[in-house]
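Trainee: sequence and predicted model, in that order:
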Amino acid sequence: MEIDYINGLKTDEIFGMSKYQSEIHKRLENVKLNRIEYPNISKVTGINKIVEYSVYPFIVKKKVIKNNIKHVTRQDLAFLLVLMKLKRTIVTCHDIIPISYYKTQSPVWKLNGKGLRKAEKIITVSEFSKKEIGKYIKYPEENIEIIHPAVDHNLYYRNRNKMILKKYGIKDNEKVILYVGAEEPRKNVQFIINSFSNLKKRIPEVKLLKVGMPNYPGVRRKLIQQIESLNLQKDIIFAGYVSELALAEIYNAVDLFVFPSLYEGFGIPPLEAMACGTPVITSNTSSLPEVVGDAAIQINPYDVEKFAEEMYEVLTNERLKEEMIRKGLERSKMFSWENSAKKTLKVYREM
């Protein structure tokens, strides 16, 4: 079986949507991928997007093979289905955040919405996202297949060791709270900083480590201003992008993982943290309760004081911490990339 794999920008960085696709497709047997991508020509924000909208459609049109299944791997590439006639089409739609959360009126996202409606099948990542697609795109839910993201248990497993924290100047006696993700408004990083400031008054020897790129214009500058106003410059560390191997080490080194996002199509980091034996506090919104079940503490992501209180409780109550670790390890085992690959192959065969 050969698939026209319409994957957008060619990149070696693995996170979010690219992680989902790479983990599934490296586990598919007897499936050949005709990769249709465009080169990374610039690190300047926006340049690659211009290439995506103006040049990439011509690359796709030239490289697709008539009788192949066409798999568009991201929702923000769905506009391609409007610009050209493609048969036997599947689109993986992780979320429709610009439409459902940010209420965008962007012409590009109107095109993406039209493109999603043209797909013969949509793969999405959660029951929550399936309902959102049905609601906002008006796409028939019977043609939406849920295939969850998962955890690579050969990489993310319990192997506790604090050594990697020395790289970030963190001492052995300091408690460490970790957040992994971007810094766009829905990720709620400002909230984390405010809650951390409250916690710091009760546990002086605590650090907040933030892994991931900003990925949203202007937000990092505002976060730095907020950190300076709270006098937390020495206590909050921005690690930037790290490799998967380093990320697994970081999960295993920290005391608590927090993920108070306002809106997620799924949210892989809480599962990865659980698989490494790290307790998780997350939001009680969007798909996150579906992801973590009863293995994490779920909180209103607008309640700064409550979030700080729960962080304090996990960091000081050993019995609670051990119970959360046990439940988290069990929960993470429910999600495997092998199962996700089998479900993807089933969709291909049915198509």
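Mentor: Great, that's in hand. Numbering: from 1, shown residues only.

Trainee: rest of the way, CA atoms for contacts and neighbours
Mentor: Fine.

Trainee: wait, isn't residue 219 in contact with residue 187?
Mentor: No - using CA atoms under 8 Å, residue 219 is not in contact with residue 187; the gap is 11.0 Å.

Trainee: please tell me how far residue 294 sits from residue 328.
Mentor: In this view, residue 294 and residue 328 are 9 Å apart by CA to CA, to the nearest Å.

Trainee: just residue 301 next, same as before
Mentor: 20 Å.

Trainee: which one of these two has more residues nearby?
Mentor: When residue 301 and residue 328 are compared for neighbours, residue 328 comes out ahead with 27 against 20, by other CA atoms under 10 Å.

Trainee: residues in contact with the more buried one?
Mentor: 271, 274, 275, 277, 278, 279, 280, 292, 295, 296 (CA atoms under 8 Å, 6 or more residues apart in numbering).

Trainee: packing partners for the helix or strand harbouring the second one?
Mentor: Looking back up the chat, that one is residue 274. In the assignment (DSSP states H and E), residue 274 maps to helix 269-275. Secondary-structure packing of helix 269-275 (3 or more CA pairs under 8 Å, 6 or more residues apart in numbering; DSSP states H and E): helix 244-253, strand 256-259, strand 280-283, helix 288-292, helix 318-332.

Trainee: quote the end-to-end distance of stretch 192-206.
Mentor: 14 Å.

Trainee: pull out the buried residues from that stretch.
Mentor: Residues of stretch 192-206 classed as buried: 192, 193, 194, 195, 196, 197, 198, 199, 200, 203, 206 (neighbour count, 16 or more other CA atoms under 10 Å).

Trainee: again with stretch 146-163
Mentor: Buried residues in stretch 146-163, counted by 16+ other CA under 10 Å: 146-153, 156-158, 160, 162.

Trainee: use this one as the comparison:
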Amino acid sequence: MKIAIDARMIEHSGIGSVLRGLLPPLLELGHEQGFQFVLLGDREKLQRYLPSLAPEDVAQWRAPVFSLHEQCFPPRLPDVTLWHFFHYNVPTFLRRPFVVTIHDLIPLVARNFANSATHRLAVRYLMQRQVRDAQAVIVPSQFTRDELIQRFPNAKGKVHVIPHAVAPAFTTVSEERVEQVLKRLGIQRPYLLCVSIHKPHKNLSFLLRAFSQWSREQQNGANLVIAGLRPRDLGDLRRLTVQHNVVERVRLIAEFLAESDLAALYQAAEVLVVPSLYEGFGLPVLEAQSVGTPVLCSQAGSLPEVAGNGALYFDPHSEEALIDQLKKIRKDRALRARVESLGRANVRRFSWQVSARNLVEVYVNLLQSKRVAT
């Protein structure tokens, strides 16, 4: 069986991290089962992350995600038995069996996601159609599975929970390497870290309000670093730092960071703060835990499921709750050590190798059930 995998988003932050982590073991384990794979995307970009790819393993496809060209003119690959899309962007005119990965239901639950009622209806239609027509739906958490089935009850028998994991780069690095990264980025310790884009459900305005309030109470408090931003996020966040009088205390990073640089940034941080109002998984939690950085985490969405007992939780609507946990983790060394230890242990529950094996099992079961014709 030949499987086509849409890998166009391999350089994106969230979905790109998933593709970069999952594809190497997936291709290896799939080949052991006799599967052939063809990756859809830009050949040069794909070979940058998967250097062993042969030319025939890539089908050049540069159509922008959600573009008219993508939706109406998918690649013609007559020898492909099954397609796998890692976003709810399955082409409308694809008439072949497919698997879709849905990372979260933010487009359906976040009021501020859509630009208009028409946009909201279009997103709901796309997701509803793809859940209905897919041979299998992959989600990263039990929370997302429950949310999906609540909205689309007919999907119950074909939803599979396959968690994300962390890349090998997220491990303890040398102090020399840490200093190099901090110097290049212009960051001084101590600092709190948040790794996020700026969208309403990421709750960064709340974080800046809480940080402003906490900073006024501290004589020599830490600064705040927000990394992982997009260039278009900077304008609004800069206005918020002015509004809350923390311009000199907040460093906004909107440049691409290699995973090894990001690992150093996590490692040097006093804590990682995850203030989200909703998450379908929450990779930064595991990335921070992997290098031994304590996590202060919202209790919303999938985050308690992912962070386990390796984090301190707070109500993402209460600045006082976040400040209280921040004071505790900075003051109580025993508590900090316990959270660090439990965090490292928690990460071991997640593995790209295991996730790839579970996904191959989904492919095998589809083939054996004859829901996919070879």
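Mentor: The structure has been received and is ready for your questions. All values derive from a computational prediction rather than experimental measurement.

Trainee: can you calculate the TM-score here?
Mentor: TM-score of the superposed chains, computed with TM-score structural alignment, normalised by the length of structure 1, equals 0.87; 332 aligned residues with a CA RMSD of 2.3 Å.

Trainee: of the buried residues of stretch 192-206 of structure 1, which belong to strands?
Mentor: Among these, the members found in strands (DSSP state E) are residue 206.

Trainee: of all the buried residues of stretch 192-206 of structure 1, which comes closest to residue 28 of structure 1?
Mentor: Of all the buried residues of stretch 192-206 of structure 1, residue 192 has the smallest distance to residue 28 of structure 1: 38.5 Å, by CA to CA.

Trainee: distance-wise, check the closest one relative to residue 168 of structure 1.
Mentor: 19 Å.

Trainee: what's the answer for residue 245 of structure 1, then?
Mentor: Applying CA to CA to residue 245 of structure 1 and residue 168 of structure 1 gives a distance of 16 Å.

Trainee: and the helices in the stretch 51-200 of structure 2?
Mentor: For the stretch 51-200 of structure 2, applying DSSP state H, counting those that start in this stretch gives helices covering 68-72, 106-109, 117-133, 142-151, 175-185.

Trainee: residue range for the shortest one in structure 1?
Mentor: The reference is to helix 106-109 of structure 2. The aligned range for helix 106-109 of structure 2 in structure 1 is 97-100, by TM-score structural alignment.

Trainee: other residues contacting the matching stretch?
Mentor: By CA under 8 Å, 6+ apart, the list of residues contacting stretch 97-100 of structure 1 from outside reads 104, 105, 109, 132, 136, 263, 265.

Trainee: which among these count as buried?
Mentor: Among those, those classed as buried by 16+ other CA under 10 Å are 109, 132, 263, 265.

Trainee: I figured the second one hits residue 93, correct?
Mentor: It refers to residue 132 of structure 1. No - counting by CA under 8 Å, residue 132 of structure 1 stays clear of residue 93, with 10.7 Å between them.

Trainee: just name the most buried of the helices of the stretch 51-200 of structure 2.
Mentor: Across these, averaging neighbours per residue (mean count of other CA atoms under 10 Å) puts helix 142-151 on top, at a mean of 18.

Trainee: picking that back up, I'd like to know which of the helices of the stretch 51-200 of structure 2 is closest to residue 87 of structure 2.
Mentor: helix 117-133 (9.5 Å).

Trainee: circling back: if we take the buried residues of stretch 146-163 of structure 1, which one ends up nearest to residue 16 of structure 1?
Mentor: residue 149 (9.4 Å).

Trainee: which residue lines up with the closest one in structure 2?
Mentor: Residue pairing (TM-score structural alignment): residue 149 of structure 1 is matched to residue 164 of structure 2.

Trainee: pretty sure that match is touching residue 353, no?
Mentor: No - Residue 164 of structure 2 is beyond contact range of residue 353, at 10.3 Å (criterion: CA under 8 Å).

Trainee: which residues do those two both contact?
Mentor: When CA under 8 Å, 6+ apart defines a contact, no residue borders residue 164 of structure 2 and residue 353 alike.

Trainee: start and end of stretch 291-306 of structure 2, how far apart?
Mentor: End residues of stretch 291-306 of structure 2 are separated by 16 Å (CA to CA).

Trainee: which bit of structure 1 covers that stretch?
Mentor: Residue span in structure 1 matched to stretch 291-306 of structure 2, by TM-score structural alignment: 276-291.

Trainee: how many neighbouring residues does residue 305 of structure 2 have?
Mentor: 15.

Trainee: which residues does it contact?
Mentor: Per CA under 8 Å, 6+ apart, neighbours of residue 305 of structure 2: 141, 142, 143.
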